[in-house]
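Peer 1: Sequence and predicted structure below; questions after.
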Amino acid sequence: MKQFYKSKSLLRLSFLFIVLFSVVSVANSCKDDDDEEFTDHMVQFEVKGSQNVVPKTIVTQVGTSQNTMYNTVQTPITYPWTSGEFFVNSSQSQLNLAANAELPNADSELIVTIWIDGEVAKTDTVTGAGVKSAAVAHSFLEL
């Protein structure tokens, strides 16, 4: 009977050890997760064109928030146009900038640029005559 009692205690002790080891393992694995926190970035949109370019529309988008500006008598758009600097949290994931304009000559240019933390993140240049469009997009997500 003593032998049976000892093996039962050993079984309980082994079970307790396995449960304790499992809890410690799970706690350590959760502690080692390297989830990066979202960070704030200084962002600026910029649209510029060569001489005599007539802007038509500028569209900006941060995350799901879109803003469209039309060149009208009440709200004229002048080149170079900048949004001014503003903070964007990287949780917003997506930045978009698009513009179209009337380019007078074959060598006229329309340039759209997204600046992030003082550096050019994305830029697009179109050249030619007529109504031309340029667009850039930047994602904070790493795929």
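Peer 2: Perfect, thanks for sending it.

Peer 1: can we go C-alpha only for contacts and neighbour counts from here?
Peer 2: Noted.

Peer 1: all strands for the protein, in order.
Peer 2: For the chain, the strands defined by DSSP state E occupy 40-49, 54-62, 65-70, 81-82, 86-89, 94-103, 109-116, 119-127, 130-139.

Peer 1: for comparison:
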Amino acid sequence: MKQFYNLKSLLRLSFLLVALFSLTTVVNSCKDDDEDEFQDHVVQFEVKGTQNVVFKTVVTQVGTDQSTIYDPVGTLWTSGEFFVSTSQSQLNLAANAELPEANSQLIVTIWIDGEVAKSDTAKGTGTLSAAVTHSFLEL
């Protein structure tokens, strides 16, 4: 009789452990499903030139959407802030300008969430270009 009682207790304990393990597995697997695969970021493109720099072209690209601006006025051009999903994966910014003096500079910058993500500077005289790219893909 005692042996039958111990076998019954052992079966109950085994069933309880299997149920507890199954519940723990289900709860842990549900936690991973709640996370979003892609995130949104605030992005801004910026092109600056020192005094007397004349912009010729500014080219921006978010994912596969490309935009070209010809002859922007002034020595500072910004895109304004906009949201970009990391699903877009790639940001590109390029500009060229006429730099009149040896110490003239053309600076292109990609800002992400208020911080400089990438920047490039062209210095010298003549028609020079600067370009930067940023990828959201983690390699």
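Peer 2: Received it, and whenever you're ready, just let me know what you need. None of the values given here were measured: they were computed from a predicted structure.

Peer 1: Give me the TM-score for these two chains.
Peer 2: After superposition, the two chains reach a TM-score (TM-score structural alignment, normalised by the length of the second structure) of 0.76; 119 aligned residues with a Cα RMSD of 2.2 Å.

Peer 1: Same list, the strands of the first structure, but as CSV with mean neighbour count and distance to residue 25 of the first structure please.
Peer 2: Shown next, in CSV, are the strands of the first structure (neighbours: other Cα atoms under 10 Å; distance: least, Cα to Cα, whole Å):
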stretch, mean neighbour count, distance to residue 25 of the first structure
strand 40-49, 20, 34
strand 54-62, 19, 41
strand 65-70, 12, 43
strand 81-82, 15, 52
strand 86-89, 15, 34
strand 94-103, 22, 37
strand 109-116, 22, 41
strand 119-127, 16, 42
strand 130-139, 18, 36
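
Peer 1: and those strands as a markdown table, adding distance to residue 23 of the first structure?
Peer 2: Output for these, formatted as a markdown table (distance: least, Cα to Cα, whole Å):
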| stretch | distance to residue 23 of the first structure |
| --- | --- |
| strand 40-49 | 36 |
| strand 54-62 | 42 |
| strand 65-70 | 44 |
| strand 81-82 | 55 |
| strand 86-89 | 35 |
| strand 94-103 | 39 |
| strand 109-116 | 43 |
| strand 119-127 | 45 |
| strand 130-139 | 38 |
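
Peer 1: Surely residue 136 of the first structure and residue 99 touch.
Peer 2: No: Residue 136 of the first structure is beyond contact range of residue 99, at 9.4 Å (criterion: Cα atoms under 8 Å).

Peer 1: Appreciated, that's everything.
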